[in-house]
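K.L.:
got a predicted model here, sequence first, then my questions.
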Amino acid sequence: MNKQYIYIIILIFLISFGCKKEANSTPESISNKKELKSKKVVYQVFTRLFGNTNTTNKAWGTIEENGVGKFNDFTSKALKEIKELGVTHIWYTGVPHHDVITDYTKYGISNDDPDVVKGRAGSPYAVKDYYNVNPDLAKNPENRLEEFKALIERSHETGLKVIIDIVPNHIARNYQGLTNPKGVKDFGATDDKSVVYHVNNNFYYNPKEAFKVPIWEHDYSPLGKENHPLADGNFEEFPAKWTGNGSRLSQPNMGDWYETVKINYGISPDGRKDFDTLPNGFENESYKKHFEFWKDKTVPSSWEKFKDIALYWIEIGVDGFRYDMAEMVPVEFWSYMNSSIKMKNPEAFLLAEVYNPRLYRDYIKKGKMDYLYDKVQLYDTIKHIMQGYGKTDNIPPIQEDLKDIEHQMLHFLENHDEQRIASSGFAGDAKKGKPAMVVSATISTSPTMMYFAQEVGEDGSEETGFGDPTRTSIFDYVGVPAHQRWVNNKQFDGGQLSDEEKMLRDFYKRLLNFTINSSALTGAYQDIHLYNRKHTEGYNDKVLSFVRWSDMEKLVIISNFDSDNDYEFNLKIPKNIIDTWNLDKSKYKVEDQLYKQFSTDLIIENGVGEISVKINSLESFILKLQ
């Protein structure tokens, strides 16, 4: 789903700068959590683009013209290279069978109507069959599920955990399960279509009204105005169903998620919840208690269907899920679903899109999510800094605001919805992502996520058809040029990368491998930036600094976001940190852990530490106390 139309950017910073405590007293921001074993790193890969070596990139090009990657392209060598980048989990995006325009009728798969498909390759968030996988991704579409199972096995053999998408809020308008397990009926199969709503209907209806295709605007036509027999402005659906983004119109607008239909979770059109709610205080109970709570409850049909889908994939070997637009589904459902998953696999990795900070704690604690995107606070703030008009002063209050859930707020700089760092719409230069990535990956105990080809500076500039330049299209058949240079005719050795691209990938590899092996990054955090803004000459709002530590490791992290200027200053380490670290000598050596080419001294006088720093533009230091 193209989120540029539906992001509600909620920049809520609850901590004002004026009331921050000086860091010479013991602050609440020091974490006393039980240490984790290690940080996690998620590598999101758009599955059909990964192994595509075709460089044609014709707008609205067919699968034959522009090519497509396959499950089999993820060879043991390719997966080993991903793993060695410093990755622990791989998110295969676009795996469940979604609408596509390519003809697979000889495999018993019905053709999809371009009037309700976005792009030629289709949206991965308009799932057509949850019990099978995208036929585009298989060498033999008839054997597509077995090919994906083999990929899961190869991933596990490499040491990677596997994540796929589940999209509970909506499904494709023409959903058709061809390989349902015994006893599983399709969504809507038993619905009473004579009423707008019933608690056990899977959809909402407009009785006696037929669905109508949107009126196309801005000179748009499906498939780029190609003369296609099904692109006739008609799609048969009676009665009309409500659209995925909540539109109740029988003829949704072009900007609506017209290719999908909204799932009914037992919430009536006037907002009544026709299901049990969690008792007060139950957010503090374990997933086992949540599972027990729902065990004897009657829940709406849609709840059971999606729970069964999730458990089906867990049984096949998938290790976790990324949930699309989770906040559009009631939190009680997530308690039911996620507790069921955790009973089968306590280590399952459950990641959700939730963009409203007021809902974060409910979806983590009541909904039993492991992780949420930290988009509208950390990502948006860092993006503004990278673009040259934001201030690093805005970052410490975010960490303060989220300190009770910092581990659950997954960090990223790119994903399939967002602009590429190197694109003209974002930073225009992949190198501007380097200090941002150091901060994103080291400021908390949360997982780090990166999008494939981020590590080689892909700029997403291709005019592909439905998709917008600056993002790598998720709707079209396309090659990803910088990534293809790394793929190097499926040798997966970076043989065609430029020297600059090789250096960028080396940076990401060094950083991510450090993060997954650092005990300090699973330990405590304290901001020292605001302290230095008050006490350090030459230190400004283009630089950020903080400290991380465990019993075994103590780090001082400094990043310069300025692309034009180097800076020199004497960085101060507040007395409470010196005391907490039990530093009793006057001088300690500190050494950078990224490149091992810079070392200096931490000098302690009158209980306050000082490090002489000269930091180049877009440079970062991870200084380890020796």
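P.N.:
Cool, the structure landed.

K.L.:
hey, let's count contacts and neighbours off CA atoms from now on
P.N.:
Will do.

K.L.:
so residue 441 sits against residue 411, correct?
P.N.:
Yes. Counting by C-alpha atoms under 8 Å, residue 441 does reach residue 411; the two are 7.0 Å apart.

K.L.:
shared neighbours of those two, which are they?
P.N.:
When C-alpha atoms under 8 Å, 6 or more residues apart in numbering defines a contact, the residues bordering residue 441 and residue 411 alike are 447, 448.

K.L.:
try this one next to it:
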Amino acid sequence: MGVNQHKLYSLKHLFCKSAVLLFILAGKPIYVLSQTAQPNMSNQKMVIYQLLPRLFGNKNTTNAFYGTLAQNGVGKFNDIDEKALNGIKELSVNYVWYTGVIAHASLTDYSRYGTPNSDADVVKGIAGSPYAIRDYYDVDPDLAINVENRMAEFEALIKRTHQAGLKVLIDFVPNHVARGYRSIAKPAHVVDFGANDDTTKSFSPGNDFYYLPGQKFVVPDIDKLKGPLDPLKDYQYTESPAKATGNNSFSAKPKDDDWYETVKLNYGIDYQNGEKTYFEPTPPVWTKMRDILSYWAEKGVDGFRCDMAEMVPVAFWKWLIPQLKQQYPNLVFIGEAYNPKAYETYLTQGNFDYLYDKVGLYDSLKTLIKNNADARSSAISDAVKSVKAYDDRMLRFLENHDEERIASAGFAGDPKLALPAMTVSATLGKGPVLLYFGQEVGEPGKGAEGFGGEDNRTTIFDYWGVPNHQRWMNDGAFDGAKLNEDEQQLRNFYKKLLQISTTNEAIVKGDFIEIPSAEINNPRVYAFFRISSGQRVLVIANFDRQQSFEAEITIPKEILKNQALSKQPQDALGAAPVKYLSENRIRVKLAPVSSQIIVF
């Protein structure tokens, strides 16, 4: 939706409701769009660094297709030492999201420790999916030097992370568990999922799972993968009666692209009878999940990234999160969410602190990064306005474990092509920004890893080494000595950008004022102000791969608080000079695929 320049918007916290600000860009008057801001969640902008311990500390470079742990190696909790954490902290990170910590289905055999390998018929990859949990009270034995001491090694990692001045996030996977879930590490009072279910009923408010009575589970036709796992698959996995699959498939034989390795948990919704709800009395899954989160919070975990949060009823989150925050007030809950129509409900009723801004800002930025013919900066404007009532609570990112690597052939090919988008993501709002490990050194996600395949992503299913990241890791020195010049420059850009975005008052807690793309008169340029009582910042991003952008901008005295511009307005990124023209007028010039953060 385009901006109606005749509509006047208020500047909350800065000016009275009747105030109208007039900007002049290249001689054209425009009105200003300002969001309705939510209160700050904290005084510090969150920068989250996501990593998989399985991959992060792995120094092995073999990278055999469908390689075993012995062939391809695996990272350990202990690899994430003080040097590694200090290297992460250089990026102004304050939260580390450890992905794949909780024990999940795998084909690696730990029978002598009470954890046999799972059945190959219902496991994706040799290492397995971190989102097919097989024991909510245990950690992945792959990640321990001493398997018998694995929980103590994770607790030591939590302590190291805190000592480095960082906080800990882990995944909470509430919607589904692995087929064959069985906890060997649960406290004595805990009853396993499904232990007391009436399996003769398709749905019962007292059951933990959904069943297909009278039907046996049939392994989907996954032999088309034709990989080294084939000899391990006998298509004889036994489950009777069959359980519903994690992505709400109520078929005894899931499709090969279903989440066939998981089973759906029952939160009191009868999906096969009009989604009728049974929330009173409290479903047993609710209390079990509350106890699981309390268990991890007690160990020092500071927050949870909640997988597929929208597949679990908002009533559960409304019930759960306040209880946990009463006991652990500083816990953070981040919801993976893809339905913009439900955002407000999950924030206001569900009590989430933050939600993904994927279907909105990420999707808009991706079209510009990829240089799609129909890409327009006005799409960013539309994305911003779509969440204007809760912009401060949206998590911005360009990479995570689900998305294509920027530097991959299927995305941008060159990580530098995403730097304007990263500038926008990091400075647009007060909410969190996420980095995925290796993003800051241009990891391209190349190679046919195994189940992950050649899909422009870094696998979450396989044992693998991540080459660009390994060069920064430098055999455990974590000093970047093996990075090439381009990779070093890229990491330095991320360091500078994130340092600005976490220390500049206007970006950390200021208001947002957009210069509409229609008035910039360039469909590949996006610009906005961030303004606080003590700082004024103008951010401009040029996504065009061929053309420079040059314009004169008059900054109203209302923005300057009736003070003249400094004669030396500075581009904090240091990429290009800003020319002083008069006490409230500057000339900017941006090279193709570049951005400026002008502080005045």
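P.N.:
Looks like it came in fine. Note that this is a predicted model, so its numbers are computed, not measured.

K.L.:
what about the lengthiest helix in the first structure, how far off from the second structure?
P.N.:
In the first structure, taking DSSP state H as the definition, the longest helix is helix 499-517. After superposition onto the second structure, the average distance of helix 499-517 of the first structure to its aligned residues comes to 0.6 Å, using mean C-alpha distance after the TM-score superposition for the first structure.

K.L.:
contacts for the helix or strand residue 29 of the second structure falls within next, please.
P.N.:
Element membership for residue 29 of the second structure, per DSSP states H and E: strand 28-31. Defining contact as C-alpha under 8 Å, 6+ apart, one finds that strand 28-31 of the second structure is touched by 5-9, 20-24, 515-516, 519.

K.L.:
so which bits of that strand are buried?
P.N.:
Buried positions in strand 28-31 of the second structure, judged by neighbour count with 16 or more other C-alpha atoms under 10 Å: 30, 31.

K.L.:
same check on stretch 231-239 of the second structure?
P.N.:
Of the residues in stretch 231-239 of the second structure, those scored as buried under the neighbour-count criterion (16+ other C-alpha under 10 Å) are 233, 235, 237.

K.L.:
among those, which lie within helices?
P.N.:
Where these are compared with helices, as defined by DSSP H, there is no overlap at all.

K.L.:
reformat those as JSON lines; add distance to residue 256 of the second structure.
P.N.:
What follows is those, written out as JSON lines (distance: C-alpha to C-alpha, whole Å):
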{"residue": "233", "distance to residue 256 of the second structure": "14"}
{"residue": "235", "distance to residue 256 of the second structure": "13"}
{"residue": "237", "distance to residue 256 of the second structure": "15"}
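
K.L.:
number of nearby residues for the residue nearest to residue 487 of the second structure when sequence neighbours are not counted?
P.N.:
With C-alpha to C-alpha, 6 or more residues apart in numbering as the criterion, residue 487 of the second structure has its nearest non-adjacent residue at 4.9 Å, and that residue is residue 441. Residue 441 of the second structure is surrounded by 27 other residues when neighbours are defined as other C-alpha atoms under 10 Å.

K.L.:
counterpart of residue 441 of the second structure in the first structure?
P.N.:
Following TM-score structural alignment, the counterpart assigned to residue 441 of the second structure within the first structure is residue 456.

K.L.:
cool, and residue 327 of the second structure?
P.N.:
With TM-score structural alignment as the criterion, the equivalent of residue 327 of the second structure in the first structure is residue 344.

K.L.:
ok, now how distant is the counterpart of residue 392 of the second structure in the first structure from residue 369 of the first structure?
P.N.:
Residue-level alignment of residue 392 of the second structure against the first structure, with TM-score structural alignment as criterion, gives residue 407. For residue 407 of the first structure, the distance to residue 369 of the first structure under the criterion C-alpha to C-alpha, to the nearest Å works out to 12 Å.

K.L.:
the helix or strand just after the longest helix of the first structure vs the second structure, mean deviation?
P.N.:
Downstream of helix 499-517 of the first structure, the first helix or strand assigned by DSSP H and E is strand 524-527. Comparison of strand 524-527 of the first structure with the second structure after fitting gives an average deviation of 0.4 Å (mean C-alpha distance after the TM-score superposition for the first structure).

K.L.:
by contact count, what packs against strand 524-527 of the first structure?
P.N.:
The criterion is 3 or more C-alpha pairs under 8 Å, 6 or more residues apart in numbering; DSSP states H and E, and the helices and strands that strand 524-527 of the first structure contacts are strand 543-549.

K.L.:
over which residues of the second structure does the helix or strand following the strand it packs on lie when aligned?
P.N.:
For strand 543-549 of the first structure, the following helix or strand on the C-terminal side (DSSP H and E) is strand 554-560. The alignment of strand 554-560 of the first structure onto the second structure (TM-score structural alignment) spans residues 536-542.

K.L.:
tell me roughly how far that stretch lies from the first structure on average.
P.N.:
For stretch 536-542 of the second structure, the mean distance from the matching residues in the first structure following superposition reads 0.8 Å, by mean C-alpha distance after the TM-score superposition for the first structure.

K.L.:
what does that stretch rub up against?
P.N.:
Outside of stretch 536-542 of the second structure, the residues that reach it under the criterion C-alpha under 8 Å, 6+ apart are 420-421, 423-424, 427, 506-507, 524-531, 548-549, 559-560, 590-600.

K.L.:
on that earlier part again, can you lay out the contacts of strand 28-31 of the second structure as CSV showing neighbour count and distance to residue 586 of the second structure?
P.N.:
Formatted as CSV, these follow (neighbours: other C-alpha atoms under 10 Å; distance: C-alpha to C-alpha, whole Å):
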residue, neighbour count, distance to residue 586 of the second structure
5, 15, 23
6, 9, 25
7, 10, 26
8, 16, 25
9, 19, 25
20, 16, 21
21, 21, 18
22, 17, 16
23, 19, 12
24, 18, 11
515, 25, 15
516, 24, 18
519, 18, 17
